[in-house]
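> Quick one, what's the 3D model for this:
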Amino acid sequence: MDRRSPFAIMLKSRRHERRLSQLDLAMEAGISQRHLSFLESGRSKPGRDVAARLARALRLAPELANAFMAEAGFAPIFPARAITDAAMAPVRSAAAQVLQGHMPYPAVLVDAVGDVLDANVAFDAALSLFGDPAELWDRTHEGRQQNLYRLTLHPAGTAAALVNFGDVARATLQRMAREGQAGPRLAALIKEIVGWGTIDPAWASPGWGPSPAPIFAERYRIGHQMLSIFAVTTRLGTAMDAIAGGLRVESYFPADHRTQKVMERLER
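Here you go, the predicted structure:
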């Protein structure tokens, strides 16, 4: 049984993920290797300044940096404003322009864990291909916050029509596993998804298998139609806020002419 503090365990784990030696990290953070060794073994506790320097040296994303500081017993480094906060108005405006500018194709604004914050009209229209959108969300979420990962991978969601589900699920879990290193909320969602029993748990390991292609098509059979789409991610936030730092727009494009015509007809 590991008797080290959660901070000591987290520190060593993140250092390994960054593939840094103790000496490399110590030099980057401006502390001695001996001090770092004592921190990782739990023999010493960090001061706030040392913990903050280690978070910066490890290049932790804002949400994870805050969790790192919490494990060390200190207040967060980064604020975590809600998307509705007045200070976030410029970000909301930028997101709205990106969503509207992608018409007539679907686009959705999500946070670091994939929770849906906004979407354009074409996204809602595309969901209608799978039945009533409200019922689709209810089946997959049961009243919880709408989440793009859950919608895509849940057996009762769009996955039911996904012809290449294995390829998409594997690539999605690989992405989530890598980004799960940016915070505990996404790690918890990965655990939930794996618990459904429709996905190989090995897919959730960051180092499992070859890296997925940068762009690949999701192929859906809807009635007698085969539709293919691919997504491009646009990052919107800054590293100065734990929420804004994880905001992104997922913009969907038709992968063939048939899908293009269907999407354009839906928007009209």
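
> all contacts plus neighbour counts: C-alpha atoms, from now on.
Noted.

> Neighbours of Ala188, how many?
Other residues lying near Ala188 total 12 when counted by other Cα atoms under 10 Å.

> quick one: buried residues of the helix or strand hosting it?
Here Ala188 sits within helix 184-194, counting by DSSP states H and E. Neighbour-count burial for helix 184-194, counted by 16 or more other Cα atoms under 10 Å, picks out 186-187, 189-190, 193-194.

> tell me what it is packed against?
With contacts defined as 3 or more Cα pairs under 8 Å, 6 or more residues apart in numbering; DSSP states H and E, helix 184-194 has these neighbours: helix 165-179.

> Please give the structure of this sequence too, so both can be compared:
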Amino acid sequence: MDFADTLRAARQRRRLSQLDLALRAGTTQRHLSFMESGRSRPGRAMVVRLGESMELPLRERNELLLSAGYAPVYPHTPLDDPSLAPVRTALGHILTGHLPYPAIVVDARHDLVLANDAFGLITEGVAEHLLRPPINVLRVSLHPEGLAPRVVNLAQWARHILDRLPHDDLYDELSGYVPHVAPGPGHVGFAAPLRLRSSRGELLLTTTITTFATALDVTVAELKLEAFLPADAATAALLTG
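Alright, predicted model coming up:
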């Protein structure tokens, strides 16, 4: 898409009116309308400001810049690059700090980047082919040879995962693995703890997700740290015993 189409699509995805975005970006609705119609070509600073005002992910801000004919502003550095050593060190400390509870780091594709030792309790019995890199943790969660046979509340857990995904190829694959659950009349989105059979007994786990809110590198901004925390005293005892 050209810049006008890219800008309009991004604004509409965030359910912002032209006036809302214009006010956020410090411009006029008329100017924004001209940009979306292709009648006005914005400067680089304006494109950056529009991306910031819509709170676009850094990858999408770079795409917006490219569509306007400008070079990307935000670097996309491999995680093993020496410049990101402090990030890797920080992630290692955080993962260790979550012990004895399982915790992982995933990238934008939900591929496993790092995990602490307790994550082995989650992946007990998972087929070897699902644990060969790149390891997609959502595929591991729902595949019939992954966690699925051990998940007590599979239908609810699956919908909790699928509700977070765009309707892409991964969504199509994963939705084919799990039973359908019809949302009730008051449905506003599934949120379910994970009830998982393990060698230590049945675990009731809730999850938290942490991101680098102030990251200026695409790689770092897309990392997510997910921790599995005990949702009851019995699970806490099983994990700490």
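
> Once they're superposed, what TM-score comes out?
After superposition, the two chains reach a TM-score of 0.82 (TM-score structural alignment, normalised by the length of structure 2), with 235 aligned residues with a Cα RMSD of 3.0 Å.

> which SS class is Thr234 of structure 1?
Here Thr234 of structure 1 is recorded as strand under DSSP: H, G, I helix; E, B strand; the rest coil.

> Go ahead and confirm it touches Arg248.
Yes: using Cα atoms under 8 Å, Thr234 of structure 1 is in contact with Arg248, at 5.4 Å.

> Who has more neighbours out of these two?
Arg248 (20 against 14).

> Go ahead and confirm that one touches Asp111.
Yes: look at Arg248 of structure 1 against Asp111 with Cα under 8 Å: they come within range, at 6.3 Å.

> okay, which residue of structure 1 is out on the far edge from center?
Distance from the centre of structure 1 peaks at Arg34, with 35.1 Å (Cα atoms, centre = their mean).

> Show me what that residue lines up with in structure 2.
Matched across to structure 2, Arg34 of structure 1 falls on Arg30, judged by TM-score structural alignment.

> List the residues that contact its match.
Arg30 of structure 2 makes contact with no residue, according to Cα atoms under 8 Å, 6 or more residues apart in numbering.

> The one helix or strand it maps to against structure 1, how far on average?
Assigning secondary structure by DSSP H and E places Arg30 of structure 2 in helix 29-37. Its matched residues in structure 1 lie on average 2.4 Å from helix 29-37 of structure 2 after superposition (mean Cα distance after the TM-score superposition for structure 1).

> How are the helices of structure 1 distributed by residue range?
Per DSSP state H, structure 1 carries helices over the ranges 6-17, 22-29, 33-41, 48-57, 62-72, 89-101, 121-127, 133-141, 148-153, 165-179, 184-194, 257-267.

> Next, the angle from the third one to helix 6-17.
Pointing back at helix 33-41 of structure 1 there. 120 degrees (axes from the mean of the first three to the mean of the last three Cα atoms, to 10 degrees).

> Gly237 of structure 1 and Ala244 touch, don't they?
Yes: at 4.3 Å, Gly237 of structure 1 and Ala244 qualify as touching, with contact defined as Cα under 8 Å.

> Need the residues touching each of these two.
Val91.

> Could you check which of those two has the larger neighbour count?
Ala244 (24 against 19).

> Find the nearest non-adjacent residue to the equivalent of the more buried one over in structure 2, please.
Matched across to structure 2, Ala244 of structure 1 falls on Val220, judged by TM-score structural alignment. Here the nearest residue to Val220 of structure 2 in space, its sequence neighbours aside, is Phe212; by Cα to Cα, 6 or more residues apart in numbering that works out to 6.8 Å.

> how many other residues sit next to the one you found?
For Phe212 of structure 2, using other Cα under 10 Å, the count is 14.

> do the one 10 residues further on as well
As a burial measure, Glu222 of structure 2 scores 19 neighbours (other Cα under 10 Å).

> what does Ala161 of structure 1 give?
Using other Cα under 10 Å, the number of residues around Ala161 of structure 1 comes to 17.

> cool, Gln12 of structure 2 as well?
Gln12 of structure 2, neighbours per other Cα under 10 Å, totals 11.

> right, and Ala25 of structure 2 touches Leu50 too?
Yes: counting by Cα under 8 Å, Leu50 is a contact partner of Ala25 of structure 2 at 5.7 Å.

> From Val105 of structure 2, how far out is the residue nearest to Val220 of structure 2?
According to Cα to Cα, to the nearest Å, Phe212 of structure 2 stands 12 Å off from Val105 of structure 2.

> between these two, what contacts are shared?
Common neighbours of Phe212 of structure 2 and Val105 (Cα under 8 Å, 6+ apart) are 223-224.

> re the thing from before, max pairwise distance over the buried residues of helix 184-194 of structure 1: which two?
Leu186 and Val194 (12.3 Å; Cα to Cα).

> residues near Ile161 of structure 2, how many?
Neighbours of Ile161 of structure 2 (other Cα under 10 Å): 18.

> same check, this time on the one 4 residues further on
Leu165 of structure 2 has 11 neighbouring residues, counting by other Cα under 10 Å.

> Give the aligned equivalent of it in structure 1.
Aligned partner of Leu165 of structure 2 by TM-score structural alignment: Met176.

> cool, and Met46 of structure 2?
Looks like Met46 of structure 2 aligns to Val50 there (TM-score structural alignment).

> residues in contact with that match?
29, 31.

> if we go to 10 Å?
Listed by Cα atoms under 10 Å, 6 or more residues apart in numbering, the contact partners of Val50 of structure 1 are 29-31, 36, 56.

> repeat for Ala103 of structure 2
Taking Cα under 10 Å, 6+ apart as the test, what Ala103 of structure 2 contacts is 94-97, 114-119, 122, 207-209, 225-229.

> which ones are touching the residue nearest to Val220 of structure 2?
Phe212 of structure 2 touches 87, 220-225, counting by Cα under 10 Å, 6+ apart.
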